[in-house]
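A.B. asks: From the sequence below, what's the structure:
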Amino acid sequence: MSRFDIFRESGNPMFNENKLKLGIFGPNVNNSCSMTLADTTFKPDFETNVKIAKMMEDAGYECIVPVARWRGFGGSSNFNGRCMETYTWAAAMAAVTEKIYLFCTSHVPTMHPIVASKMLSTIDDISKGRIGLNTVVGWFPKEMEMFSGKKMEHDKGYQYATEWMEVVLRMWSEQFFDHKGEFFEIKDGWQEPKPSQSPRPVLISAGTSTKGREYSARFSDFNFGYIESMEHATEWTNFMKKLAWEEYKREINTFTTGFVVCRPTEKEAKEFYNYYVREQGDWEVANIICDMFGIESSSNSAEFLTKARENFIGGWGGWSFVGTPEQVADEMIKLSKTGVSGTLVSFLDYMEEMPYFNENVLPLLEQAGVRNPIKEDSTITEPILNA
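C.D. replies: Reported below is the predicted structural model:
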């Protein structure tokens, strides 16, 4: 039986029968994924996050992926400057939810693997098998400088992440092991409890470079990434599946993200997009982030640069789902046909916009067969112990 088959048999939401899985991205940070000064009722606090999670569970979403952030990016909004730490966030959310799958996003240079493995096993017990791990090497220099060091050189960062993950996996599965590597030395490594879910917590990572994709192919169950077109989504998914199988004899899926502006008419959707992105967008922080990612004017057209910055302002560079319920659903159906397993979504105002999306878009996705009606018994009711 394959690893994916074990996940499915255990009732893990990330491996259910829905062709297009849905989650949300970044409800634990200010502005969530929208780099804008537009008015919103959204707050990155626990009370708001619980309300959002309850709406998601009622509607049948699969997961929540928080953003790990240690400081803001600046700009007028100081985008993501206020942030709930993701391990403690996940533990609290696990205690007040029943169905949704939760992830911890962890910058591996900021957390010793023994501490991370123990914390995740603890949250796994609290959640009854609903916690996963999103590993991030750490790419924001000012954040890494806060931890008495510099941002690691790219390839070295993935060497560190590889050894970090090897230690975590051994802590979850072995008793009394020694480890001596380039970055960690461990004597009599031991942990109880082990994770309750089988075969282990779901692993995701967002590497898109050669080293990042190799890391994902070796360890992750989902390679998280941004799509440039539907054709690119197909190519990326096929590439990752081939890489994981040929190099490591592993299965892997892909997951992306996008932002939603859904209104009764196309005119209303485009007007709201224009308001919060073009009129109220924090272009200063969009420029800061695009410069960090190397999206520079010297090598790209003015049209490309404007669109790239608009997508960052709209929702962290994700795919735009803007239009009527029919148009948004159609774009999501197209995404499902590429082979991508699912998408995280973000809204400027979750409390105001998510109910309309749930009531008007989700039924269309069910009619198209990419999502199934909610089953009352779909939750994981008991942890499944490792053999």
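A.B. asks: Only C-alpha atoms from now on, for both contacts and neighbour counts.
C.D. replies: Noted.
A.B. asks: Select the longest strand from the chain.
C.D. replies: strand 253-262 (DSSP state E).
A.B. asks: next helix or strand past that strand?
C.D. replies: helix 266-273 (DSSP states H and E).
A.B. asks: on contacts alone, who are the packing partners of that next one?
C.D. replies: strand 253-262, strand 319-323 (3 or more Cα pairs under 8 Å, 6 or more residues apart in numbering; DSSP states H and E).
A.B. asks: looking at these, which is closest to K54?
C.D. replies: Closest of those to K54 is strand 253-262, at 19.0 Å (criterion: Cα to Cα).
A.B. asks: show me where this structure has strands.
C.D. replies: Under DSSP E, the chain gives strands at 21-25, 63-65, 101-107, 131-136, 177-180, 185-189, 203-205, 222-224, 253-262, 319-323, 342-346.
A.B. asks: could you dump these to TSV with distance to R71 and mean neighbour count?
C.D. replies: Shown next, in TSV, are the strands of the chain (distance: least, Cα to Cα, whole Å; neighbours: other Cα atoms under 10 Å):
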stretch	distance to R71	mean neighbour count
strand 21-25	18	23
strand 63-65	18	25
strand 101-107	13	25
strand 131-136	15	24
strand 177-180	33	12
strand 185-189	30	12
strand 203-205	21	23
strand 222-224	23	26
strand 253-262	22	25
strand 319-323	25	22
strand 342-346	21	25
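A.B. asks: sorry, back to before: dump the helices and strands packed on helix 266-273 into a markdown table; add distance to E214 as well.
C.D. replies: Putting the helices and strands packed on helix 266-273 into a markdown table (distance: least, Cα to Cα, whole Å) gives the following:
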| stretch | distance to E214 |
| --- | --- |
| strand 253-262 | 14 |
| strand 319-323 | 24 |
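A.B. asks: want to put them side by side, so please do this one too:
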Amino acid sequence: MVQPLAPQRDALKFAYWVPNVSGGLVVSTLPQRTDWGLAYNQQLAQTAERAGFEYALTQIRFTAGYGAEYQHESVSFSQALLHATTRLKVLAALLPGPWHPAVVAKQIATIDHISGGRIGINVVSGWFKGEFTAIGEHWLEHDERYRRSREFIQALKGIWTQDKFSFRGDFYRFTDYTLSPKPLQQPHPEIFQGGSSRAARDNAATVSDWYFTNGNTPEELKRQIDDIQAKAQANGHRVRIGVNAFVIARDTEEEAQAVLADILKHAHVDAVKAFGEAVTQAGKASPEGEGNWARSTFEDLVQYNDGFRTNLIGTPRQIAERILALKAVGVDLVLTGFLHFIEEVEYFGAKVLPLVRELEAAQAATAAVGIAQPA
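C.D. replies: So this is what the prediction gives:
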């Protein structure tokens, strides 16, 4: 077995999707040894922490569908996972609209104290109109949803870092508001945000700490990342990049490809088509037609954040090398999903992560030699 090396200072970080909704991470009738309940998820969190994962991301859903008939609420579920772990940072997904920034700021600050500074948030601007309609929330057009998210993030940062915070936006207003106690994390808990549209990228380049993008090839990711980072630099802002990936790691490439074929063979066709209709509309709703899922195929949507596109499917060595290719184009974090979570997270930590650290160390050593050579 390859022994893990100490991570480099700029080492890639790893997160996993918390299966706090039923149905697992693929829209398929193939049996999955993954469960949405608390006991399973606490065991998974402990397994991931031992395996070397830094983050866990809970999901936010208000309505059933697409295989997710049951859903646990993200913030309270995140706190339960924090109680079961000691190092893992848990990211709670939040929707501006249902959540007000004053409530979020206070709630997350309290959890930050309880957990010793291990809570973060993922701001989801919203893509499913039916969900908003069902709970009586006003539905905004695409770019307006991202404009609200920007104000939401600006308000959170102000509340968490300032006394007598005042803000006058189109969606949120504060007057001399002081939150006490403020979060333990300085300057504030990490704020993640996703999307692929122009509006999503502009938010990331302006206010977010982290930007999540759907799965894609290194070449396509590089286009997005270069665009975001150029704008961030012009704004005097720093943002880090996370990419979604569904991992199928097996001892042989043939085994891994067979698992993928089995998932697709057993795809829940009606559920995938229904999901596809909703998300394709959401993806094309951006003015430039480049939102999430705008170009997704049926096969892409079986893993509902285009996770197959990232191609972390094969042997541990193949996957580790592809992960380093992601790092080379500017990816800082890989957000993983698995078919059978606990056992596959354990396998990933034992077989893949040590190879990633080994390759990172080798690259760092090569770079150091190059720097040391006389001109």
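A.B. asks: TM-score, when you put one on top of the other?
C.D. replies: The TM-score (TM-score structural alignment, normalised by the length of the second structure) is 0.85; 345 aligned residues with a Cα RMSD of 2.4 Å.
A.B. asks: in the superposed pair, what's the mean gap between the longest strand of the first structure and the second structure?
C.D. replies: Compared with the second structure after the fit, strand 253-262 of the first structure shows a mean deviation of 0.9 Å (mean Cα distance after the TM-score superposition for the first structure).
A.B. asks: That strand vs strand 342-346, what angle?
C.D. replies: 40 degrees (axes from the mean of the first three to the mean of the last three Cα atoms, to 10 degrees).
A.B. asks: Strand 253-262 of the first structure: how far from the chain's middle?
C.D. replies: 10 Å (Cα atoms, centre = their mean, to the nearest Å).
A.B. asks: same question, stretch 83-102 of the second structure
C.D. replies: 12 Å.
A.B. asks: same thing with stretch 25-45 of the first structure?
C.D. replies: 16 Å.
A.B. asks: same check, this time on stretch 91-99 of the first structure
C.D. replies: 17 Å.
A.B. asks: Give the aligned range of that stretch in the second structure.
C.D. replies: Alignment of stretch 91-99 of the first structure against the second structure: residues 79-87, by TM-score structural alignment.
A.B. asks: And that stretch, end to end?
C.D. replies: End-to-end distance for stretch 79-87 of the second structure: 13 Å, by Cα to Cα, to the nearest Å.
A.B. asks: show me what contacts the aligned partner of F321 of the first structure in the second structure?
C.D. replies: In the second structure, the residue matched to F321 of the first structure (TM-score structural alignment) is L312. Applying Cα atoms under 8 Å, 6 or more residues apart in numbering to L312 of the second structure gives the contacts A245, F246, V247, I248, A249, Q318, I319, R322, I323.
A.B. asks: Tell me the one among those residues nearest to G349 of the second structure.
C.D. replies: Among the contacts of L312 of the second structure, and counting by Cα to Cα, the member closest to G349 of the second structure is A249, at 10.8 Å.
A.B. asks: Quick one: map that closest one onto the first structure.
C.D. replies: Aligned partner of A249 of the second structure by TM-score structural alignment: C262.
A.B. asks: Name all residues that make contact with its match.
C.D. replies: A269, F321, V322, G323, T324, P325, V328, E353, Y356, F357.
A.B. asks: Which residue comes closest to the second one once chain neighbours are left out?
C.D. replies: Which is F321 of the first structure. Distances taken as Cα to Cα, 6 or more residues apart in numbering put V260 closest to F321 of the first structure, at 4.8 Å, once the chain neighbours are dropped.
A.B. asks: Then R322 of the second structure?
C.D. replies: L312 (6.8 Å).
A.B. asks: Please apply the same query to N253 of the first structure.
C.D. replies: Sequence neighbours aside, F222 is the residue nearest to N253 of the first structure in space, at 4.7 Å (criterion: Cα to Cα, 6+ apart).
A.B. asks: Let me know whether the one you found touches T254 as I believe.
C.D. replies: Yes - F222 of the first structure sits in contact with T254 when judged by Cα atoms under 8 Å, with a separation of 5.0 Å.
A.B. asks: number of nearby residues for F147 of the first structure?
C.D. replies: 12 (other Cα atoms under 10 Å).
A.B. asks: What residue in the second structure is paired with it?
C.D. replies: In the second structure, F147 of the first structure lands on I135 (TM-score structural alignment).
A.B. asks: For G67 of the second structure, see how far away its match is.
C.D. replies: From I135 of the second structure to G67 of the second structure the distance is 20 Å (Cα to Cα).
A.B. asks: do the same with E141 of the second structure
C.D. replies: For E141 of the second structure relative to G67 of the second structure (Cα to Cα), the value is 26 Å.
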